[in-house]
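1. Can you look at this prediction? I've put the sequence above it.
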Amino acid sequence: MENYLKNLSDKYNVPVPRYTSYPTTPYWDNQTFSEKAWKDTVKLSFDESNRGSGISLYIHLPFCENLCTYCGCNTRITKNHKVEEPYIAAVLKEWALYHDVLQDAPVIREIHLGGGTPTFFSAQNLHKLIDGILDGAHIHEKAEFSFEAHPANTTVDHLQTLYDLGFRRLSLGIQDFDPKVQFIINRQQTFEQVLAVTLEARRIGYSSVNYDLIYGLPQQHLDGLINTMNIVGSLKPDRIAFYSYAHVPWIKPGQRRFTEADLPTPELKGKLHNAGRSLLTSFGYQEIGMDHFALPGDELLEAALTGELHRNFMGYTQQHTQLLIGLGVSSISDSWYGFAQNVKTVEEYLAITAAGEFPLMKGHLLSEEDLVLRRHILNIMCKGATSWKGQEGQTALIEGLPRLEEMENDGLVQLHPDGLKVTPQGKRFLRNICFCLDARLWAAQPKAQLFSMAI
């Protein structure tokens, strides 16, 4: 079995998207996109879904005091905390623009604060931000509010303030406890800091604590990862995201602090992946979708077991809203019928919102074919199966099915006339399976590498 999995990993370790959307952002057709068309799709989606499922909000808070060199997120490095209040004012101006489009009180089902480092902001300013977001809105009875936090700067005041505002989930970026790895990726936090935040969050009443862990980091070795996993196992976070380091220095120059020579070999990276998965299973965690694990009783696992798991630009979530509005620099919104991304620099974002305009940079309006393929890719990523009964005449499906035959021969999927099912061995190759149905990518193969490696 070990050689079988290694051979598959070697074969399918190719650059493929992570499929938080379909089409993926490099394949958006910005030529047909316009602000008016985007607002029309937002209004349509809102009218269809607000009174039932409500809407989701993602708020990007880009500031960090230090650059983590592994990070692929849109960040602004500064120690000047005077940037907080002008940025919050801009986010609230953008939200007011969306209020004008919605023309009715939004029902907030989800809020996620991402970054950057949301806990860069003071607890007082986060309070001001959330108060402004909730003003004139209703909170859904099943609302889920969450935020990302740095163990080294998250205070009791942060935890208590956000809890009082309705937040019940937080995610701590751990990555690795090995001091050598922490040094080269410039992401340093101690076990004591992680323990303190975890215990304080539980004392206050948070229902879910997630740890982010990465395999394939520079100078990472097997003994160090096993030690990290054993520490994590002793702390028992409710959820764990254990995912592959995405080496994209052509996109994120900070990754040039180290070279490919510092990265684990493909063989070692495979061993890191297998060891981490095995240890998490031995600690009682169950695998969810791709790269995610949770303990029995966690809501994300329950959603996976009941078929309610959803995936969007925030990752996996236990509930589905049709409309996701992204606020802040570089944020991506999803109306189901279209996507839109904001400008990527803080200066542009502040100037455009100050002028009372939407800070949109690009977008995509989904075609009928896009909508069909999007549903299948979402089903594969969330449910490990999909059905195309009644859609057999779809050209994109007809073209994509032969690409799946080799994966069936390799034991990764089971094909039947009406659909497919991912096998247990195929779970770690979800990106590759979805890639077979990615009509836009197959129609325009990239000349340069756009995506991170699959394994």
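-> Received, thanks. Numbers count the residues shown, from 1 in each chain.
2. Please count neighbours and contacts with C-alpha atoms only from this point.
-> Fine.
3. so who does Leu162 touch?
-> Ala123, Leu126, His127 (Cα atoms under 8 Å, 6 or more residues apart in numbering).
4. Next one for the comparison:
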Amino acid sequence: MTRVLPRVATELLQRYDVPGPRYTSYPTADRFVEAFTGEDYARALRLRRATATALPLSVYVHIPFCESLCYYCACNKIITKRHERGAAYLQYLEREMALHSAQLGVGRAVSQLHLGGGSPTFLSDGELAQLMVLLRRHFNLAPGGEYAIEVDPRTVDAERLAALAALGFNRLSFGVQDFDADVQKAVHRVQPAQQVFDLVAEARRLGFDSINTDLIYGLPRQTPTSFARTLEQVVELRPDRIALYAYAHLPERFKPQRRILNADLPSGAAKLAMLSQALEALMGAGYVYVGMDHFALPNDALAVAKRQGRLHRNFQGYSTQPDCDLIGLGVSAIGRIGPTYSQNAKTLEAYCDMIDQGQLPVVRGLALGRDDLVRRAVIMAIMCQGAVQFESIELAYLVDFRATFATELLALQPLVEAGMVTVDATSIQVTATGWFFVRAVAMVFDRYLQADQNRARFSRII
């Protein structure tokens, strides 16, 4: 399987390496509308409160602050060295939680918590402890849940890792991106490899259930040779999970990327070579290719979920948790409750202003229609299981699959001929080759995308 992509890439890349959504949701966030308001969101929360059989929640908390700017970053962040801003932000998070509890009720079970950013470790140990107290005051963090935090290696030491473990976090994600010194300088994120190795060793000693590292290929001054060295170091580091992202250079959308010179970026052929190297190196070292940009050791919960067909996908990527509702807290955070999506205000000023007015800080979202729900089920089955069983969709949504998706089944034929999918009387199956282009398979069923010719706002598939 490690050699599938290098063999087919030359004939498929030009056709299918196109901009496309990552499908952390369907419809995708670019389809959210301002007509969906905080009151619509509150109504969805109240409806969930009345549903006695609701599954445990997932909660995402966005901490937007960073001390320094990484030039590649496309996240919603605030660059500041004023750490007192963290304390003020926590006060608003507490008020936002209270607004949720007023609609949803206090003590709803949570089985998955993720702190992202920005840099959550911008907050002090005391502030993180305060945040966990607030979360436990409004929610019931279930025993055995997945409680994860994104960690900037430059902001923590062994003592801070011990504090995170004591607070109940059992999963860490270290932002590595690349170990090469020239690449680190080019993206304004210098962190010695030994620092990361020491932190991962300490995290293992402390007993964290799963340790993830993020890598990016396609960064300025990266070459296949330099990235091969980084891959060797990552294999030696041996984290439980690896997220391997393709850098999407969209300077017209993300101002920090304007500091990156186009001349420093690797060519498309070099990016493909780096992806090929990564697939061979990581799977050759025993990692399971979970899908798209995720790898995991065979005994990691993510790889186990993939084998057992229990993989799910939410706004944080692949997940082992059931397809549950998601509460998004903080600036720009996205949530999902029942057949709705919502997003908070994207600026700190607007977010705080809405909370000061006693309003849930939702500025846009979407209430899904019947067609959206059916297509979401199909797209998530493709993205997570690599297969769609027609009967399961027909029973769940009372549709005739072949009649409903006649146009899409016809549009799949080029992918069938390319060896990316197989289609028979009862199902669609993504092949080993197709897994590397799974977004292209899912895009066929995206009604909004097929009607939209402006796809440049998305990252490329490869």
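-> Great, that's in hand. Since we're looking at a predicted model, the values are computed, not measured.
5. picking up where we left off before, now that we have the contacts of Leu162 of the first structure, which of them are buried?
-> Ala123, Leu126, His127 (16 or more other Cα atoms under 10 Å).
6. and of the residues you listed, the nearest to Ile380 of the first structure?
-> Of all those, Ile380 of the first structure sits closest to Leu126, with 36.3 Å by Cα to Cα.
7. what's the helix or strand for the counterpart of the closest one in the second structure?
-> Across the two structures, Leu126 of the first structure finds its equivalent in Leu128 of the second structure, going by TM-score structural alignment. Leu128 of the second structure is part of helix 125-138, with elements assigned from DSSP states H and E.
8. what helices or strands is that helix leaning on?
-> Taking 3 or more Cα pairs under 8 Å, 6 or more residues apart in numbering; DSSP states H and E as contact, the helices and strands that helix 125-138 of the second structure lies on are helix 84-104, helix 158-166.
9. which stretches of the stretch 201-350 of the first structure form helices?
-> Applying DSSP state H, counting those that start in this stretch to the stretch 201-350 of the first structure gives helices spanning 222-235, 266-282, 299-306, 346-354.
10. any chance of those helices in a markdown table, with distance to Thr20 of the first structure and mean neighbour count too?
-> Converted to a markdown table, the helices of the stretch 201-350 of the first structure look like this (distance: least, Cα to Cα, whole Å; neighbours: other Cα atoms under 10 Å):
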| stretch | distance to Thr20 of the first structure | mean neighbour count |
| --- | --- | --- |
| helix 222-235 | 26 | 17 |
| helix 266-282 | 21 | 17 |
| helix 299-306 | 17 | 18 |
| helix 346-354 | 24 | 17 |
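11. can you tell which of the ones you listed is closest to Asn74 of the first structure?
-> Taking Cα to Cα as the measure, the helices of the stretch 201-350 of the first structure were each checked against Asn74 of the first structure, and helix 346-354 came out nearest at 10.0 Å.
12. Give the equivalent position in the first structure for Met380 of the second structure.
-> Under the alignment (TM-score structural alignment), Met380 of the second structure maps onto Leu378 of the first structure.
13. My read is that its match contacts Leu309, right?
-> No: look at Leu378 of the first structure against Leu309 with Cα atoms under 8 Å: they stay out of range, at 9.6 Å.
14. Nearest residue to Leu397 of the first structure in space, ignoring adjacent ones along the chain?
-> Counting by Cα to Cα, 6 or more residues apart in numbering, Leu437 is the residue found nearest to Leu397 of the first structure once chain neighbours are left out, at 6.8 Å.
15. Which residue in the second structure aligns with the one you found?
-> The alignment partner of Leu437 of the first structure in the second structure, by TM-score structural alignment, is Phe445.
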